[in-house]
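Visitor: Provided below for reference: sequence and predicted model.
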Amino acid sequence: MSDDKSKTGSPDRDRINLSEDYEIQYWTKELGVSEMELRDIVQAVGNTSRAVREHLGQ
């Protein structure tokens, strides 16, 4: 199921959805990691952008 792009807000912006190609492209560029690194980190710490950034030391 696709994201409803008309329903954005904090919960949507704070989570990394690895099921959407455009989100993977955005987050890999934003965080400076590869797709595999992003997937591994999300699996290790969860899908919140805050947890991923903390893991990366950002």
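Guide: Arrived safely.

Visitor: When you work out contacts or count neighbours from here on, use the C-alpha atoms and nothing else.
Guide: Noted.

Visitor: Show me the residue at the heart of this structure, geometrically.
Guide: By C-alpha atoms, centre = their mean, the mean C-alpha position of the chain lies nearest to residue 16, the distance being 2.5 Å.

Visitor: ok, structure two:
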Amino acid sequence: MADSLTRREQPGRSKINMNQDHEVHYWTRHLNIAKEELQKVIDKVGNSAAAVRKELAAD
């Protein structure tokens, strides 16, 4: 089923989807980083939220 344009679901907590604006907004606010920095980390470690958190903690 296609994503609803009027009803937004809670972003998944285990994966970060950079193709969904509302998820990017959630994760950038939650992690307190810019979209570009989030993309760099995802390019490096993948889209697992746990891996991204771990990478950010290591910096």
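Guide: Nice, I can see it. Predicted model only: the values in this text are computed from it and were never measured.

Visitor: Find the nearest non-adjacent residue to the residue nearest to the centre of structure 1, please.
Guide: Distances taken as C-alpha to C-alpha, 6 or more residues apart in numbering put residue 47 closest to residue 16 of structure 1, at 5.1 Å, once the chain neighbours are dropped.

Visitor: What does that neighbour correspond to in structure 2?
Guide: Mapped onto structure 2 by TM-score structural alignment, residue 47 of structure 1 lines up with residue 47.

Visitor: Quick check: its match touching residue 16?
Guide: Yes - applying C-alpha atoms under 8 Å, one finds residue 47 of structure 2 in contact with residue 16, separated by 5.1 Å.

Visitor: Please, where are all the helices along structure 2?
Guide: 21-31, 35-45, 49-58 (DSSP state H).

Visitor: Could you dump those into a markdown table with distance to residue 10 of structure 2 and mean neighbour count added?
Guide: Below are the helices of structure 2 laid out as a markdown table (distance: least, C-alpha to C-alpha, whole Å; neighbours: other C-alpha atoms under 10 Å):
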| stretch | distance to residue 10 of structure 2 | mean neighbour count |
| --- | --- | --- |
| helix 21-31 | 8 | 15 |
| helix 35-45 | 19 | 14 |
| helix 49-58 | 14 | 14 |
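
Visitor: Fine by me, we can end here.
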